[in-house]
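Trainee: predicted model, plus sequence, below.
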Amino acid sequence: MIHHDPNRVPTVIQSFCRRLADNADDPVSAFVYDLDALVQRVRWLRSHLPEGVELFYAIKANSEASILNTLAPWVDGFDLSSGGEVQKVIGSDLTNACVLSGPGKLDSELRLAITAGVERVHLESLDEIRRLNTLAAEAGITQRVLLRVNPVLPQTLSSRLSMAGQPTPFGIEERQLAEAVKRVEGSEHLELGGFHVHAMSHQTDLHRHQPLLDGLLDKWPIWQALAEHPATITQLNVGGGMGVNYLGPDQFNWPALCQHLHQRLAWLSNPPRVRFEPGRFITAYCGYYLMQIIDLKHNHGEEFAVCRGGTHHFRLPAAQEHDHPVVHLPADPGRGGSERRVTVVGQLCTPKDVMARGVRMTEPRRGDLLVLPLAGAYGYNISHADFLCHPRPDLHFIHGGSI
């Protein structure tokens, strides 16, 4: 298993960050993405997949062109959730299969997806069935689709961010699934191929994710039998949702999940073609957010390191309400001193601009670098970059130790 220590930054990243700071006029703030590590990560994920199980990448986690181009040879396709993401893939000249999912799709986005030739559209509601059929008819095509289901799930399978098994705007309630299947089959310009369930995110517990897959595979023959011709229903998209542990080295046990899935599929007489579509679980580990200390101060018994950048660049810690791991790179690595607990903050005029509290540092000083690992997903792309009109961070993509 690949181990990720959130308190360690590879030497190549440390050296690159120091060079950035040495060549800058102002204190630095930047994202650094290690593309070699990204390839290693996705190859490792693929190596454990059961035969025939597909791996798509949900680009909402990080849709930078360099990330997509690096992943393209190693993933079966891309999961898209907006017209903007469709445009981004089109603009990158990628040839991977794509699907369009997500609630609240505009007619213009559905038209764009049809024109772009997406492999599947994941339908989220009964009315979306009607709308897509009309648009496909206008285009003179038959659009292949999956039905996204919000199934009945035990409460024990919930996670920090649940999309199914409870009232949410995602998917079609399971009790309406028979009607949804009937409507798709009655739509001249739609072709149903299976079902999609993205039930949760931030799930770090293998022993909750295994029964989720078990439950979906138990439901598979029941859902398949709803179709007039069950043999044409072949695909089960089980989403992503495997979490990242930002606070320690123990990560989600992907090999064990894949082995469990392999065994379950072997037991089925008519197994579906299973597809995963993780985002965070693929790219989080390849990214680093760099900050440089501008000022150090004490207020009411607490010591603060005020740094270039902040949550307007890297919103993840505030969004998930955790103290992000921080690695201290002193300007003088050999200096000694006492260890102190420091709260790492950014430049924003809000007390919520906090990256981490209680970070242990040895004699932090102005000009020292701080590196926040596990910043490759849901970092810059979910941040309020225009707040206070600060400069946007530089994005650096390194391969073999250089840009």
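Mentor: That came through, no problem.

Trainee: only C-alpha atoms for contact and neighbour calcs from this point on.
Mentor: Fine.

Trainee: list the contacts of Gly165.
Mentor: Asn150, Pro151, Val152, Leu153, Pro154, Gln155, Ser158, Ala199 (Cα atoms under 8 Å, 6 or more residues apart in numbering).

Trainee: any quick ChimeraX command for the buried ones out of the residues you listed?
Mentor: Only the buried entries of the contacts of Gly165 go into this ChimeraX selection, using 16 or more other Cα atoms under 10 Å:
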select :150,151,158,199
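
Trainee: closest to Gly186 out of the contacts of Gly165?
Mentor: Asn150 (21.7 Å; Cα to Cα).

Trainee: now, which of the contacts of Gly165 lie within strands?
Mentor: Asn150 (DSSP state E).

Trainee: just send the contacts of Gly165 back as TSV, with distance to Asp76 too.
Mentor: Output for those, formatted as TSV (distance: Cα to Cα, whole Å):
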residue	distance to Asp76
Asn150	25
Pro151	26
Val152	29
Leu153	28
Pro154	31
Gln155	32
Ser158	28
Ala199	21
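
Trainee: what helix or strand does Ala24 sit in?
Mentor: Secondary structure from DSSP states H and E places Ala24 outside every helix and strand.

Trainee: what about it, how many neighbours?
Mentor: Neighbour count of Ala24, defined by other Cα atoms under 10 Å: 9.

Trainee: Arg46 is in contact with Leu55, correct?
Mentor: Yes: Leu55 lies in contact with Arg46 (Cα atoms under 8 Å); the separation is 7.3 Å.

Trainee: of these two, which one has the most company?
Mentor: Leu55 (23 against 16).

Trainee: which element is the residue nearest to His322 when sequence neighbours are not counted on?
Mentor: Leaving aside its chain neighbours, His322 sits nearest to Ala356 (7.4 Å; criterion: Cα to Cα, 6 or more residues apart in numbering). Per DSSP H and E: Ala356 is located in strand 354-362.

Trainee: what packs against that strand?
Mentor: helix 316-320, strand 339-345 (3 or more Cα pairs under 8 Å, 6 or more residues apart in numbering; DSSP states H and E).

Trainee: tabulate those (a markdown table), appending distance to Thr70.
Mentor: Converted to a markdown table, the helices and strands packed on strand 354-362 look like this (distance: least, Cα to Cα, whole Å):
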| stretch | distance to Thr70 |
| --- | --- |
| helix 316-320 | 23 |
| strand 339-345 | 32 |
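
Trainee: A further structure is provided below for comparison with the first:
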Amino acid sequence: MTRYTELAERYGTPLYVYDLDRVAAARRDLLEALPEPFSLFSAVKANPHPEVLRVLAGGDGRVCRAEISSLGELAAALEAGFDAAGMLYTGPGKTGGELRDALAAGVRTFSVESASDLEHVGAAAVAQGARAQCLLRINSASASATTSIRMTGRPSQFGIDAETLGEVLPRLREVPGTSIAGAHFFPLSNASDEDSLVGEFRNTLAVAAELEREHGLPLRFVDIGGGFAAPYAVPGERPVYEKLRGRLEDALDATFPRWRLGEVHFACESGRYLVGDSGVLLTRVVNIKESRGRTFVILDAGINTFGGMSGLGRLLPVAVRPEGPEQAAQIADGTGLSASLVGPLCTPGDVLGRQVDLPDLRVGDVLTIPNAGAYGPTASLLMFLGRPAPAEVLVRGGEVVSATRIEHRRSEVAPLDGGAPRGGGPA
């Protein structure tokens, strides 16, 4: 019986297991891959478990800050020990209430997506007698990498189109309660290799320098985004970028030579790279059936458990990690199964992978989906069909340090006018 099988027997399935030592290793590797003055933002959305965030927050003197986009993420980051003053609040739909509460908690840096977004931030800051430092998120018209998930260069709710910056910048400079501190870029996700990643960073730095030169964009702080690769729900190893620091320093010297004097501060951000390889999802085979020549392996985990892009058909297929040489041989030589992995939900969309290579299986067997530490329960359809959330177990040094489950409950909601809830319908 493997360690994972033991945990599945002890806590049941579906079950996430997160190794905190691997979170710490990913944090260390990425910080060491970046030039020394860089800041690193950890995207809370990737895995908001408080123990995972506590490791990412560190406390070892190395700069790791929280990137948040909701009051829930703000609360989780504060609980984990992140400093509110160092956080970056992002997102295209910041409400007045969110901005008020974030400013009251001490958040002072915001990524803004448009002129009106900046005005909303400014109005909230003025109401509290504060001043918000704002990074203009730029939707660049150009790109470098072509084999990754593009996040820029097309119509989007994210960012100010670079070609319009010269026209809108005078208006942006005059928004009360704000100061334009710099720019925020996020051109791609999951770069295919280090050359693609470096090429995109170089392109981003060149665009930033051009916008500063042509339009006078203030650049005291520049977030050049992420794109760090990590396998997702398939076997594989997280890359270690051994040459990235030197190549980034060369690119900075070429575009922003004053960075070494501290006149411009740079940052990167990451979600999946920091937490992805720390987690595995354990799920049990509930049934195996044949339908018109195809095999379906029905699991107790579906898109309500692991919905994060796989349930939307964007990152199919997942793959399982063999737990021994016999299983590995069956997958390698094709003597196992080729089947669709589906969940228990009453919807045809509950598919985790199609034509997945599997070992020979029986009802009751436990499968291990590796590299599942990012975009797990909180990126899934947790409440669909009323099934309980998966348990989440955290280990350090091989020992269990936490075992919890997200619980949902319905609570009373007071009207915004402060009066008692009115009858005649659900609160």
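Mentor: Everything's here; your move. Please read these numbers as outputs of a predicted model, since none were measured by experiment.

Trainee: from Val345 of structure 1, how far out is the aligned residue in structure 1 for Asp300 of structure 2?
Mentor: The alignment partner of Asp300 of structure 2 in structure 1, by TM-score structural alignment, is Arg308. Plainly put, Arg308 of structure 1 is 9 Å away from Val345 of structure 1 if you go by Cα to Cα, to the nearest Å.

Trainee: Val371 of structure 1 too?
Mentor: For Val371 of structure 1 relative to Val345 of structure 1 (Cα to Cα), the value is 13 Å.

Trainee: where along the stretch 51-200 of structure 1 do the strands fall?
Mentor: 54-58, 77-80, 97-100, 120-123, 143-150, 161-162, 172-173, 190-196, 200-201 (DSSP state E, counting those that start in this stretch).

Trainee: in the longest helix along structure 1, what counts as buried?
Mentor: Longest helix in structure 1, counting residues (DSSP state H): helix 206-224. Of the residues in helix 206-224 of structure 1, Leu206, His209, Gln210, Leu212, Leu213, Leu216, Leu217, Trp220, Pro221, Trp223, Gln224 count as buried by neighbour count, 16+ other Cα under 10 Å.

Trainee: for that helix, grab the matching residue range in structure 2.
Mentor: Mapped onto structure 2 using TM-score structural alignment, helix 206-224 of structure 1 spans residues 194-212.

Trainee: could you single out the nearest of the contacts of Gly165 of structure 1 to Ala136 of structure 1?
Mentor: Nearest member of the contacts of Gly165 of structure 1 to Ala136 of structure 1, counting by Cα to Cα, is Asn150, at 24.9 Å.

Trainee: please say which position in structure 2 that closest one maps to.
Mentor: Checking TM-score structural alignment: Asn150 of structure 1 goes with Asn139.

Trainee: so its match is in contact with Leu165, correct?
Mentor: No: here Asn139 of structure 2 lies out of contact with Leu165, judged by Cα under 8 Å, at a distance of 9.9 Å.

Trainee: show me what Ile93 of structure 2 lines up with in structure 1.
Mentor: No Ile there; residue 93 of structure 2 is Gly. By TM-score structural alignment, Gly93 of structure 2 lines up with Gly104.

Trainee: hmm, I was thinking of Ala115 of structure 2
Mentor: Checking TM-score structural alignment: Ala115 of structure 2 goes with Leu126.

Trainee: same deal with Glu67 of structure 2?
Mentor: Match for Glu67 of structure 2 (TM-score structural alignment): Asp79.

Trainee: what's the answer for Val320 of structure 2, then?
Mentor: With TM-score structural alignment as the criterion, Val320 of structure 2 pairs with Val326.

Trainee: grab the nearest non-local neighbour of its match.
Mentor: In this structure, Val326 of structure 1 finds its nearest non-sequential neighbour in Leu372, 4.8 Å apart by Cα to Cα, 6+ apart.

Trainee: from Asp323 of structure 1, how far off is that neighbour?
Mentor: 11 Å.

Trainee: same question, Asn96 of structure 1
Mentor: Going from Asn96 of structure 1 to Asp323 of structure 1 by Cα to Cα gives 37 Å.

Trainee: what's the average distance of the strand ranked longest in structure 1 to structure 2?
Mentor: If you go by DSSP E, structure 1 has its longest strand at strand 287-299. Comparing strand 287-299 of structure 1 with its match in structure 2 after superposition yields a mean distance of 1.4 Å (mean Cα distance after the TM-score superposition for structure 1).

Trainee: quick one: the helix or strand following that strand to strand 339-345, angle?
Mentor: Downstream of strand 287-299 of structure 1, the first helix or strand assigned by DSSP H and E is strand 302-307. Here strand 302-307 of structure 1 runs at an angle of 60 degrees relative to strand 339-345 (axes from the mean of the first three to the mean of the last three Cα atoms, to 10 degrees).

Trainee: and strand 302-307 of structure 1, how far from structure 2 on average?
Mentor: Looks like 2.1 Å for strand 302-307 of structure 1 (mean Cα distance after the TM-score superposition for structure 1).

Trainee: tell me how many other residues surround Thr255 of structure 2.
Mentor: Neighbours of Thr255 of structure 2 (other Cα under 10 Å): 16.

Trainee: quick one: it from Leu248 of structure 2, how far?
Mentor: 11 Å.

Trainee: Thr335 of structure 2 too?
Mentor: For Thr335 of structure 2, the distance to Leu248 of structure 2 - Cα to Cα - is 47 Å.

Trainee: for Ser380 of structure 2, same thing?
Mentor: Going from Ser380 of structure 2 to Leu248 of structure 2 by Cα to Cα gives 35 Å.
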